[in-house]
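Enquirer: The sequence and its predicted three-dimensional model are supplied below.
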Amino acid sequence: MSVRRSPQTVDDLLPSPLPVRFVAEDGTAVEPPAGYSAPADGQLVEAYRRMVLGRRFDRQATALTKQGRLAVYPSSRGQEACQIAGVLVLREDDWLFPTYRDSVALVSRGLDPVEVLTLLRGGWHCGYDPAATRVAPQCTPLATQTIHAVGMAEAMRRKGEDGVVMAFIGDGGTSEGDFHEALNYAAVLRAPVVFLVQNNKYAISVPLAKQSAAPALAYKGIGYGIPSEQVDGNDLVAVLSVLTAAVTHARTGGGPFLVEAHTYRMDPHTNADDPTRYREREEVEQWESADPLARLETYLRERGLLAAEDVAAAHKAAEEYAARLRDEMNADPRADPFELFDHVFAEPTPQLNEQRALLASELTARED
């Protein structure tokens, strides 16, 4: 594993000309670029278990939208290698700043799945305690979480902590001004933050070619003085290796690091989307052959690290996890309508008090 220190020349900032890869689409090993080494076998087996669970969680959450138990759900099927690797390289005292599509990362970090889905269920808050979990609320406004991530990283540095912040962002988010402000801010401050761009090829219905003319999104870090790398985002082994190096770089005083993971969103943008309007079925089928879960399973089986009983046990645990989630989500939540007025202002305004009184009178009339 290479640890890239303070860049001295432009060449030190450049990503690899091709995405870093350890495992081909068919699960066979390939020679990675110099400077990167494979993660420990035990970590890869644990990653597989989490990917199986994450895939099942994603399927269950998608089903819950069809049952009316969730208002919306943005699936991340096909992007599990990015999300699981992004969590595995972090310590408990590190921070994660996710987007709305990163629910699999959150449950992999150990958050309660019902709390993770609270926001997508229609709750007024994110459902979990960010301070206790060191996971920021899932961010729907594009790229705003990247600036927050830099601020947190700088705060940790000033407090003398050696923590790292991981900021997830999609390819569409890199076209937002907040993303560029965050990169500049992080570089100037040398903040210990890693930006993980999950390039799934579409910003809702807009393909990457209509978003950026850069040879790769990884090159967007160069102009700000941030060392960058690109990686095959469906190759869990490669993503783990690259992110481990990036986190080590940030934790040991090297400053920010940008990683672009080339992956693909297999399902619609959300359950309200019809992807057939903007992409062909042949394209989806091509990416299905590069499924990150199937690729890792084949790789581990070939190396003798995964047996049939291990696969069965992982899927059994995932089914039990999904069943518990389904049962808990089938219970109707108890909503207090007066929570609408909490946390709006430190001191309620006359208008807010008037609205609260009006709601109270309407509820009383309904009861009568």
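Expert: Alright, I've got the coordinates. Residues are numbered from 1 along each chain as shown.
Enquirer: all contacts plus neighbour counts: C-alpha atoms, from now on.
Expert: Noted.
Enquirer: Any buried residues in stretch 252-267, and which?
Expert: By neighbour count on 16 or more other C-alpha atoms under 10 Å, the buried set for stretch 252-267 is 254-267.
Enquirer: And these, which two are furthest apart?
Expert: Taking C-alpha to C-alpha as the measure, the buried residues of stretch 252-267 span a maximum distance of 37.0 Å, between 254 and 267.
Enquirer: tell me, what residue is most central in this protein?
Expert: With distances taken as C-alpha atoms, centre = their mean, residue 102 lies nearest the centre of the chain, 3.7 Å away.
Enquirer: Next, residue 57: secondary structure please.
Expert: Following DSSP: H, G, I helix; E, B strand; the rest coil, the label given to residue 57 is helix.
Enquirer: Skipping adjacent residues, who's closest to it in space?
Expert: Spatial nearest neighbour of residue 57, excluding adjacent residues (C-alpha to C-alpha, 6 or more residues apart in numbering): residue 322 at 6.0 Å.
Enquirer: Does that neighbour touch residue 55 like I think?
Expert: No. In this structure, residue 322 is not within contact of residue 55 by C-alpha atoms under 8 Å, at 10.2 Å.
Enquirer: So which residues of this structure form helices?
Expert: Along the chain, the segments classed as helices by DSSP state H run 10-13, 41-66, 80-88, 103-108, 113-116, 118-121, 130-133, 144-158, 177-189, 236-251, 281-288, 292-302, 308-329, 350-367.
Enquirer: which helices and strands does the fifth one pack with?
Expert: Going back to what we said before, that points to helix 113-116. Applying 3 or more C-alpha pairs under 8 Å, 6 or more residues apart in numbering; DSSP states H and E, we find helix 113-116 packed against helix 103-108, helix 308-329.
Enquirer: May I see the buried residues of the last one?
Expert: By neighbour count, and taking 16+ other C-alpha under 10 Å as the criterion, the buried residues in helix 308-329 are 314, 315, 318, 319, 321, 322, 325, 326, 329.
Enquirer: picking up where we left off before, can you put the helices and strands packed on helix 113-116 in a markdown table and add distance to residue 220?
Expert: Formatted as a markdown table, the helices and strands packed on helix 113-116 follow (distance: least, C-alpha to C-alpha, whole Å):
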| stretch | distance to residue 220 |
| --- | --- |
| helix 103-108 | 24 |
| helix 308-329 | 38 |
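Enquirer: ok, structure two:
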Amino acid sequence: MTPDPTFGPDLVEVFGPSQSDGGPELVQLLTPEGERVHHPEFDLDFDADELRGFYRDMVLTRRIDVEATALQRHGELGLWAQLLGQEAAQIGAGRALRPQDHVFPTYREHGVAYCRGIDPLQLLGLFRGVDQGSWDPAEHHFGLYTIVIGAQTLHACGYAMGMQRDGVVGTGDPARDAAVLAHFGDGASSQGDVNEAFIFAASYNAPVVFFCQNNQWAISEPIERQTRIPLYQRALGFGFPGIRVDGNDVLATYAVTRAALQRARDGQGPTFVEAYTYRMGAHTTTDDPTRYRLSSDVESWKLKDPIARVEVYLKRNGLADTDFFEAVAAEADDLGVHLREGCKALPDPQPLDLFDHVYADMPAELAAQRDGYADYLASFEGAEVAR
């Protein structure tokens, strides 16, 4: 690594050349070459069905991303936040959850949403501009997407503290004990909200797992401009453990997240999980990453593709045959048709709908505003307004 004069030559000593691979502290169970390795703290045994399930989930998640990106390019979505290359981080974390756990996402957790049983078509409504998120957070235990960077970590911490007071933490009942999973990116780790959430979580021993997908870029700012130490080490300053996991390894991500969530459910407090991965696509479809990063870096990370390594492992060990891979590909094609046709069929909202989901019981002041806006819309010739 060439020293950056902005920070001084000591930056190289802190990060070291090994940081490009996550460093020696990286928890890994499946190498980029598809070789199974073991870890003294987080090793798990996976049967063939589990491994095939991880593969299928990641393939379908990537198809969601590819189709949504294409829909945006065709003018059907106003924007799309891509996750290309981060499928293992999301599926590993999503599958580690229990039904009673609750997730607070950013605007990029499409794979986690899929794991929580949300129809991917519902994700498109927000980016098409026809709703603010149409799924029920209580039903799926998955919050609405948060656009304000890092704000969801405070929401997650407060929700986790509420779980403590509801008596669903540390009871020893696996069907009752619950935890919160809060997603954010490396860029959000520099936000005040995130650091405040760390303080509250540590102070109250809240059952929350802070899951950071470190994809190396906060839009156009590299991780080296945000921190002089690996992100997971920040947790120690707040008084709770931090772990760095290979975010392109679905097995390791699952194992680490599962352990962190169980620690939270048992009443042992928060954990910071840094999923070390890479954003192979753009930050969003309005971004041009070729302006600020090297194509050689992207090519090197393509060799660590999270889907390819599982596919190699399955084939090498005779755990999946041609029929399985063809079936998954066909399912992905069907999902693509569902998203393309369903997106174009999403109904446009009525203008007054935006007043309907602010309060459970609409206060008089808001009702007056609604009526005033309805009168304004009705003043246009030929307008029909549903009151």
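Expert: Happy to help now that I have it. Bear in mind the structure is a predicted one, so any value in this text is a computation, not a measurement.
Enquirer: returning to what we had before: distance to residue 335 of the first structure for the buried residues of helix 308-329 of the first structure - can I get that in CSV?
Expert: Formatted as CSV, the buried residues of helix 308-329 of the first structure follow (distance: C-alpha to C-alpha, whole Å):
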residue, distance to residue 335 of the first structure
314, 35
315, 34
318, 30
319, 29
321, 25
322, 24
325, 19
326, 19
329, 14
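Enquirer: Out of the helices and strands packed on helix 113-116 of the first structure, the one nearest residue 347 of the first structure is which?
Expert: Set against residue 347 of the first structure and scored by C-alpha to C-alpha, those come closest in helix 103-108, at 33.5 Å.
Enquirer: In the second structure, what residue corresponds to residue 205 of the first structure?
Expert: When the second structure is aligned by TM-score structural alignment, residue 205 of the first structure is paired with residue 220.
Enquirer: quick one, what contacts its match?
Expert: Neighbour list for residue 220 of the second structure: 289, 292, 293 [criterion: C-alpha atoms under 8 Å, 6 or more residues apart in numbering].
Enquirer: Closest one to residue 240 of the second structure out of the residues you listed, please.
Expert: Nearest to residue 240 of the second structure among these is residue 293, at 33.5 Å by C-alpha to C-alpha.
Enquirer: Would you quantify the distance from the nearest residue to residue 290 of the first structure once chain neighbours are set aside to residue 62 of the first structure?
Expert: Nearest non-adjacent residue to residue 290 of the first structure, counting by C-alpha to C-alpha, 6+ apart: residue 25, 4.9 Å away. Separation of residue 25 of the first structure from residue 62 of the first structure (C-alpha to C-alpha, to the nearest Å) stands at 26 Å.
Enquirer: got it, and residue 116 of the first structure?
Expert: For residue 116 of the first structure, the distance to residue 62 of the first structure - C-alpha to C-alpha - is 14 Å.
Enquirer: cool, and residue 253 of the first structure?
Expert: 41 Å.
Enquirer: can you check residue 188 of the first structure too?
Expert: Per C-alpha to C-alpha, residue 188 of the first structure is found 41 Å from residue 62 of the first structure.
Enquirer: So for those two, which sits in the more crowded spot?
Expert: When residue 188 of the first structure and residue 62 are compared for neighbours, residue 62 comes out ahead with 20 against 14, by other C-alpha atoms under 10 Å.
Enquirer: Translate the more buried one into the numbering of the second structure.
Expert: Aligning on TM-score structural alignment places residue 62 of the first structure opposite residue 69 in the second structure.
Enquirer: can you check residue 115 of the first structure too?
Expert: Checking TM-score structural alignment: residue 115 of the first structure goes with residue 122.
Enquirer: now residue 250 of the first structure
Expert: In the second structure, residue 250 of the first structure lands on residue 264 (TM-score structural alignment).
Enquirer: so what's the closest residue to its match other than its chain neighbours up against?
Expert: With C-alpha to C-alpha, 6+ apart as the criterion, residue 264 of the second structure has its nearest non-adjacent residue at 4.2 Å, and that residue is residue 207. Applying C-alpha under 8 Å, 6+ apart to residue 207 of the second structure gives the contacts 160-161, 163-164, 169, 178-180, 201, 261, 263-265, 267-270.
Enquirer: switch to 10 Å and redo it
Expert: If a contact means C-alpha atoms under 10 Å, 6 or more residues apart in numbering, then residue 207 of the second structure has 156-157, 159-164, 168-170, 177-181, 201, 260-271 as its contacts.
Enquirer: so who does residue 114 of the first structure touch?
Expert: 107, 121, 127, 128, 324, 325, 326, 328, 329.
Enquirer: From residue 109 of the second structure, how far out is the match of residue 62 of the first structure?
Expert: According to C-alpha to C-alpha, residue 69 of the second structure and residue 109 of the second structure sit 15 Å apart.
Enquirer: what comes up buried for stretch 182-198 of the second structure?
Expert: 182-189, 193-195, 197-198.
Enquirer: ugh, wrong one, I meant stretch 36-50 of the second structure
Expert: Using 16+ other C-alpha under 10 Å as the test for burial, stretch 36-50 of the second structure gives 42, 43.
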